[in-house]
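Asks: take this sequence and fold it.
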Amino acid sequence: MLIGRSRELARLTARVRELAGGRGGVTLVDGEPGIGKTTLLRAVCDAALDNGSRVFWGAGDELGQLLPLLPLLEALRAERSDEGQAVLRLLRGEVPTVVDPTAVAAERVLGMVEELCADGPVVLALDDLQWADKVTVTVVSRLVKLVDQLPLLLIGTLRPVPVRDDLALLWRQLGADGQVSLGPLPADAIGELVAALVGAQPSGELLTHAEGAAGNPLYATELVTAVAGGAARPGSLAAAIDHRLDFLSEQTRHVLRAATLIGVVFSVADLGVVLGRSVVELLPALDEAIAAGVLVESGDGLSFRHGLVRSALYERMSPPVRAAWHLEAARLLADAGAPVERVAKQLLVSSGHDDWTVEWLCDNAGALIGQSPSAAVDLLRRVLGAPRWGPRRLSLASRFADALYKTGDFDEAEQIATRALALSADPVQIVWLHHILLQCRSMSGRVAQSLVELDRALSDPETTGRVRARLLVLTARAHWNLGDADAAEKAALDAADAAPGDEWVVGWSLHVRSIVLIGRGNMSAALELLDHAVRVIGRDGATAELSLLLRINRAVALGGVDRCDEAVAAARDVRQLAEHVGNTVRLAQAQSALVQLSYDSGCWDDALVDVDLVADELKNPVVAACDHGIAALIQLHRGDHVAAARHLDIARASGAQLGERSVLQLVLLTGLELEQAGRPADALAALRGSAEDDVLPEIVRLAMAVGDLDTARTTTERVVALAADSEVRHRIGAAAYCRGLVDGDGEELLHAATAYRECGLPLARAKALEAAATAFVHNGQSSSARAAASRALDLYAELGAEWQLARAQSSLRGLGLRRGPKVKHRRAKTGWDSLTPAEATVAQLVVAGLSNPQIAERLFVSRRTVTTHVSHILAKLQVRTRTDIAREASLRQAASG
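Replies: From the prediction side, this is the model:
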């Protein structure tokens, strides 16, 4: 019964009408418990159904806050679809190769929503978001960014308390246009509500009673119902609800108390398991509760009419009774084969720390950690709280440390792992605990401590065979983290010698040896090791993640020896594999390798798309700094400082966690910013000291520009030494470039440009040609100067490097060289002419009415790629929705005749 909310309803039904026209939207409704949020939400959903939209309803659950995606999976009826079943299998740990099942499940839920929207307008209603898990809120936040691309109306409700940072951020993300706050109903609306409840004009006494509800419609309803039934006026909302419940039979109240253990929304099947009764036996009690207005239908199950109704029943039970009943419910559900999340939901609020709980965790901790490390931490902390650990509890200690590490509690993870290591005699567990300790200490800069402990373990004469080999692998990784490449290489070789038949050991040994070679600049030798590793290391089981890492490094090494096409193909292959198996860490790294390759090869528009394909929250700081550093470099080269600023902020925030000089892109960014600010000497100072291939030629160029010949010559000697006996074309080109700059030799600079062309580095080639033009002018070779200058300017224009183009034109004009007629016009930054070829193709398919998933299938690209393209198209066309793209296309066609 919706009374007194006509203004809010009109606002939201206007959104429903817009949705029918293809325009998505989002609204959050907040207000105190019982104020009418759910009633308003239901009214909007009814209007949407009448308007031809499909409605999907889910709700947060106070008992399931630590379990991911439950409200969305409920709304999308996951158990009914193949894709939904796949998501549930991920979350239940039934897909063992998935490293981060929650992140993969979140991506698939986003895909499910997009697939639904492909078939027409959708309303996604999410009630009680204050009880939703953090992953659900993250997915909702990402959906908010997609409503301009989809026929999706996203509506959620939440209470203003408890205050949560993620929900507060989501609320602010919407702005006033997406916020609806429900306050108390005015007195006339309360009078109308009372009249509707009693079916007649209410008496003054009844209205006086209703005024005590302070404008809360739920309280008013329960209060009036109680008083009209002859009871004394309840003193609170809880007392009013209790009065309604008191009219139910004891048998029905018992069934309802059991239902409160499951949640506001519950399945009748689960209720039958908890009570040990069949559905037929439960029907009389359920029918009575529905008739009394305590329960309502909800999807495939039932729900309490309001969360406060459930709370009233739940709170009537004493805490010890509730806790014991939850534990019993967990056992019964587990015996009935219920999935991990349903059993864990009961254990989280139970008194469970008994032997049965320990046994259940021994069997299910891995799946629970994959799905919800926070829930696992809660349960494992409880069972490991005993002063002494028996064998079974000790076996859970490493699981506990792993869960703590995954929740970011590195200090406690280290404490638990250290205690377990002192007690454990299981060799496999010992290796795993050392692994956890190394990970934790690498986060706090105390890897040296792990190295001491690893050396101590290796000095034990009983440490032999496979265990010794695996500890040597960890030792090699520790040495590498500490910057001791020689020691890392030796430990890696010793590990392979100690267990040549252990695929895990061999793979990690090859990995460490290859990154040592990459660090030394010996890409060819590294590539040989990586080629071997990829051949011998499988993709399943314990080496699945390692296989991905080796393949990513191989793609990087291929790029390092100028086999660019192979590098791109290899990076795309590993990206697809990482996405398939759900390894978001390796997915982000593979994507980052593609960003770098696209930048190097001059495919800057592709690089800018690729930077946004993987959400930043799925990237580690190194990857985020590299990706956004490259995007910022591109935008600075193009002279777009506004676009560069967003990427600069993210890159530097990520780099601050690492030390900016440890990230090549941030070093280059600093130099370019200072140079653009007219401070070449400071730019040189920022780059000096780096030994990276990409930085050394820039040091020589800037040194020559400021007259620092000593630095230019010394650095050139280093570049030439790197190129000696090398077949790598970019190093040969760099040596020729630096020699040509120092000697003022135009022919040598042309040789550099040729080498850069052969290895596909257009920006470096343009700089070499520009420098050659300058040298030819000084040497009186005007014809050669004009040819080199013209090609350099062409290349800058083709890249869209507007700042570089303007700088080069100014410099060359000063030498008497003017821009030739072949140079392209400045590229448009907005409108249809600003679209890249890929964006133009996607825009045509949007105009044709294809959905994002359909476009992805047509173009053989990922859904993420299409989503990012559409986002860029909307920004460039300066429109809001996909419908607007089609309208703009029609207007453009009409204008062109």
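
Asks: hey, let's count contacts and neighbours off CA atoms from now on
Replies: Noted.

Asks: now do the strands in the chain.
Replies: With DSSP state E as the criterion, the chain has strands at 25-30, 54-59, 122-127, 152-158, 179-181, 265-266, 295-298, 301-304.

Asks: so which of these comes closest to residue 346?
Replies: strand 265-266 (12.8 Å; C-alpha to C-alpha).

Asks: other SSEs contacting the closest one?
Replies: With contacts defined as 3 or more C-alpha pairs under 8 Å, 6 or more residues apart in numbering; DSSP states H and E, the packing partners of strand 265-266 are strand 301-304.

Asks: which parts of the strand it packs on are buried?
Replies: Across strand 301-304, burial judged by 16 or more other C-alpha atoms under 10 Å covers 302, 303, 304.

Asks: between those residues, which is closest to residue 650?
Replies: Looking across these and measuring by C-alpha to C-alpha, the closest to residue 650 is residue 303, at 43.6 Å.

Asks: for the comparison step, fold the sequence that follows:
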Amino acid sequence: MDLVGRREALTAADEVLASGSGALVVEGPAGIGKSRLLKEAAGPARARGMAVAYGRATELDRVAPLSTLLRALGRLGEPPGGFDALGWAAEVVARAARAGPTAIVLDDAQWADELTCLALRHLIHEPAGAPVVWLLGRRPFPAQPAIDALVSDGARRVPLAPLGEDEAAEFCARLLGARPGPSVLNLARAAGGNPFLLEEALNGLRAEGRVVVSGGVATIEGAGPASSFGAPVERHLPAGFGAAVERRLRDLPAGTRRLLEAGAVLRRPFTVHEAAGVLGMPPGALLPDVRAAVRAQALVEDGDRLAFRHDLIREALYDGLPAAVRAALHREAAAVLRLEGSPAAELAEHLRHGARAGDVAAIRELRAAAEDMTAAAPSAAADLMLRALELARPAEPGTPAARERQGLAAGVVRLLASAGRLAEAREVADAPDAGLGPAEAAGVTLGLAEALKHAGDDHGVIRRTGRALERADVPVRERARLLAVRAHALMTAGEIDAADRAAAEAVAAGEPFAQVVGLQARSVVALTRGEPREALEHARRAVALADAAGGEAAHRHPRLWLGAALTALDRLEEAQEAYAVVGRESGRLGTAWSSPLLHRFLAGLLLALGRVDDAAAEAEAGLRVARRLDAPALSPALLGVLGRVALLRGDRAAARAYVDRGRDLAGDGPGLVAVELRWRRLLLGPPPAAVQDRSSGAPERAGDEPPWGGALAYLVGQEPWEAVRLRAVPGVRECLRDLARRNPGVASLVAAAAHAEGRLEEAVELYRTAPRPLGLAAALEEAGRHAEAREVYAACGLTGRPTSGFAGGSAGGGEAGGGGQRVDRWGWEALTGAELRVVRLVAQGMTNREVAAALFLSPHTVDSHLRHAFAKLGVNSRVELTRQVLAHDHPD
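Replies: Predicted structure coming up:
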């Protein structure tokens, strides 16, 4: 039967398909027609010559990482195991896009697993311009924040409303072949305009012989003024649907009903063998019941498996089971699946619903399954661990179940925190539990502290770890870990000496995780004190320990801090190599948390190298990733990078907006990021009177503290040539001189010290030996060698007439502060050098990953360049982009 009442939705799908890229999210309650609409939309997609990949999530997908996406993309290539499956998915989509326009359909996306949802947020928007259309169908419940974020990011949302009265009447007429009478229309109203529910009810009544057609009008025999359905309500199943299913299936043999109940509990397409195992019967004995269920249109064949014709039927049967029967069937399902060698996560999901309190085997299996899926699906893993904790908590002290409880609370807190469920993590952490020993109590605090750290709540970390460390009975291992995490919070909060003491104590304990995390903190402390060589030694030691220990120590990615130390020492190529390793390892280990941090470090490195456009694209990509991962703590630092780039381009208003946004997020306390943003703000205009140099003629108020506390060496060392612009500020010139004296092998520091002292020709020659071209350009500009300065600025992607940003030596002198204006333009001539490099490689057929590898960029940064190029060229696909490249590079 043709779709009724869905013309606008079909038009929306057709428009997205016609655009050649983007995403459409079809949303509505169960039975409203989402699946039918997606299948209808796939027809025009094929007619346009698009390849169509189709996948449908099941309720068990949530515990099977990337299962939903792999099911849809599997026809395009054989998926690998492990976390590389995410990279494989990106490559498969890129290859499909190169082969031609592609439509990827994912139905029932509300059940999609966490890793699929994370992948979707990347794949749908990147690579930019790829001829790939995504069509998603989902129910409003259970909520799926990742798909909500897709809509926020630009995916088109198409809500399917219930059929109106006229549409419902047309639907009934088409189904029954006659005009609906009042009793039929009453039934349609009671069904709430839900097409599937209405169709099931009418087919059931027709099968009972209660639909009578007379004079071209269809009526329901025995129907009163209102149907038996009652008013619809907001719930997962439409109101009255359970009763409708019961009527449809009540005449089936008892054995067939038991088969359907077993299938409902299995919660996915199932084999006859599995259903027979759950029911304790030989598979052959079930064959008559299978045939009866298929004839009744309750089940359909799905390859070598059986599936419910609609998931609503399965849900209605499942919800109708008495709780005791449902739990017993789940226990039987777990036993059968264990023998079948099914995935541990699926087995655990049945144990979650069927295990009894104190069941030691169930607790162990739930825990093991949660540990297996922690990296890819922390929220689903947390649900399993929460159930294990529930099963273990009633146990008497000294019993096996009580012993199994050890470590569960800490694990639950860590998982809830890593899944972003901080309120629940706090609730578990703060729950009174006399059974917790010192080690587990410390572990609970540690799990929550790490979550608070990633959320940017450093003071919460300091508070909680401080309370935990006051206990004298905290074991050495847990104490060391608490100190290591506390050290990072203290460091970020600006308590540098306290951070170093905590980190040193953590390292001295000899526990690998604590050593790696503590050494990372000590490396940052050393940079803050202007000791980059010591920072390098700490970072190198952390890398060696993490490589040797593996596991959670390796998951901390100490090469991030190694790269920062190498950058401070002007060893920029080695820093590039360190960051490249982090990029590869984070994909292999599934440590998505590190991605925004890597973007931040890479953006700073690219700016040091003078690759201004690449630095901006890297920072933009970092902000997008931080938003998608709901990791706001790093956004202020990334905004600071964009502020630096805008100032270099001469756009002081944009620079001020970026920095002010960052300051709003970071606050105005003593924290390292807040201090850095105050430093950036100072670069945008004349220093306030409170910090003016006495030689400038402005008074300095007595008793004022420097606005950067003890972090001046860190700020100056990040980009020494920039600090020269603030040489009139008290302490800056002296700090540059001191850093150069202590680090004579760091050419950028020595050059900047000479620059700050006004020894410009010496500074120019010293900058020529350093790898930071923007410092050279600034010194040339101030020395009046404008033509040479313009050449260096142009090589860095900055065009226009150099300004007098350094001529007066003040923080606010000049309009652009170096490099001149970059006027927004359109067309081929508006492309920057970085954008040209990217589009030319893309035109050769390279994927984002291949371009990234060729140019030492992240795939996200390549995508940022492509977005800018598309906007400037007025194109929205790679095909159009390639035509532009060919037209301009090969005009003949």
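
Asks: and the TM-score between them?
Replies: Scored by TM-score structural alignment, normalised by the length of structure 2, the superposition of the two chains gives a TM-score of 0.79; 826 aligned residues with a C-alpha RMSD of 4.4 Å.

Asks: and the strands of structure 1 as CSV, adding distance to residue 610 of structure 1?
Replies: CSV is the format used below for those (distance: least, C-alpha to C-alpha, whole Å):
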stretch, distance to residue 610 of structure 1
strand 25-30, 26
strand 54-59, 32
strand 122-127, 29
strand 152-158, 25
strand 179-181, 32
strand 265-266, 41
strand 295-298, 41
strand 301-304, 42
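
Asks: and these: which comes nearest residue 814 of structure 1?
Replies: Distance to residue 814 of structure 1, taken as C-alpha to C-alpha, is lowest for strand 25-30 among the strands of structure 1, at 54.6 Å.

Asks: which neighbouring elements make contact with that closest one?
Replies: With contacts defined as 3+ C-alpha pairs under 8 Å, 6+ apart, strand 25-30 of structure 1 has these neighbours: strand 152-158, helix 165-174, strand 179-181.

Asks: now do the same contact list for the counterpart of residue 125 of structure 1 in structure 2.
Replies: Using TM-score structural alignment, the equivalent of residue 125 of structure 1 in structure 2 is residue 105. Contact partners of residue 105 of structure 2, counting by C-alpha atoms under 8 Å, 6 or more residues apart in numbering, are 38, 52, 53, 54, 55, 72, 134, 135, 136.

Asks: try residue 125 of structure 2
Replies: residue 22.

Asks: among the helices and strands packed on strand 25-30 of structure 1, which is nearest residue 566 of structure 1?
Replies: Once these are compared by C-alpha to C-alpha, strand 152-158 is nearest, at 40.3 Å.

Asks: residues contacting the residue nearest the centre of structure 2?
Replies: The residue lying closest to the centre of structure 2 (C-alpha atoms, centre = their mean) is residue 629, at 3.2 Å. Counting by C-alpha under 8 Å, 6+ apart, residue 629 of structure 2 makes contact with 118, 592, 593.

Asks: quick one: the match of residue 125 of structure 1 from residue 601 of structure 2, how far?
Replies: According to C-alpha to C-alpha, to the nearest Å, residue 105 of structure 2 stands 37 Å off from residue 601 of structure 2.

Asks: same question for residue 350 of structure 2.
Replies: 44 Å.

Asks: isn't residue 443 of structure 2 right up against residue 477?
Replies: No: the criterion here is C-alpha atoms under 8 Å, and residue 443 of structure 2 misses it with residue 477 at 9.9 Å.

Asks: helices along the stretch 151-300 of structure 1, start to end?
Replies: 165-174, 187-198, 204-211, 217-228, 237-246, 250-262, 268-275, 279-291 (DSSP state H, counting those that start in this stretch).

Asks: with the stretch 451-600 of structure 1 instead?
Replies: Counting by DSSP H, counting those that start in this stretch, the stretch 451-600 of structure 1 has these helices, from start to end: 465-481, 485-498, 503-519, 523-536, 544-560, 564-581, 584-600.

Asks: go on, the stretch 301-450 of structure 1?
Replies: According to DSSP H, counting those that start in this stretch, the stretch 301-450 of structure 1 carries its helices in the segments 307-316, 319-335, 340-347, 355-371, 373-383, 391-406, 410-423, 427-444, 447-458.

Asks: and the longest one with helix 391-406, angle?
Replies: I take that to be helix 427-444 of structure 1. Calculated by axes from the mean of the first three to the mean of the last three C-alpha atoms, to 10 degrees, helix 427-444 of structure 1 forms an angle of 30 degrees with helix 391-406.

Asks: list the buried residues for helix 427-444 of structure 1?
Replies: In helix 427-444 of structure 1, counting by 16+ other C-alpha under 10 Å, buried: 429-442.

Asks: make JSON lines out of the residues you listed and add distance to residue 9 of structure 1.
Replies: JSON lines is the format used below for those (distance: C-alpha to C-alpha, whole Å):
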{"residue": "429", "distance to residue 9 of structure 1": "59"}
{"residue": "430", "distance to residue 9 of structure 1": "61"}
{"residue": "431", "distance to residue 9 of structure 1": "61"}
{"residue": "432", "distance to residue 9 of structure 1": "57"}
{"residue": "433", "distance to residue 9 of structure 1": "57"}
{"residue": "434", "distance to residue 9 of structure 1": "59"}
{"residue": "435", "distance to residue 9 of structure 1": "56"}
{"residue": "436", "distance to residue 9 of structure 1": "54"}
{"residue": "437", "distance to residue 9 of structure 1": "56"}
{"residue": "438", "distance to residue 9 of structure 1": "56"}
{"residue": "439", "distance to residue 9 of structure 1": "53"}
{"residue": "440", "distance to residue 9 of structure 1": "52"}
{"residue": "441", "distance to residue 9 of structure 1": "55"}
{"residue": "442", "distance to residue 9 of structure 1": "54"}
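
Asks: most widely separated two among these?
Replies: Those two in the buried residues of helix 427-444 of structure 1 that are separated most widely, counting by C-alpha to C-alpha, are 429 and 442, at 19.9 Å.

Asks: before we move on, back to that, right, so of the helices of the stretch 151-300 of structure 1, which gets closest to residue 689 of structure 1?
Replies: Closest to residue 689 of structure 1 of the helices of the stretch 151-300 of structure 1 is helix 165-174 (C-alpha to C-alpha; 41.5 Å).
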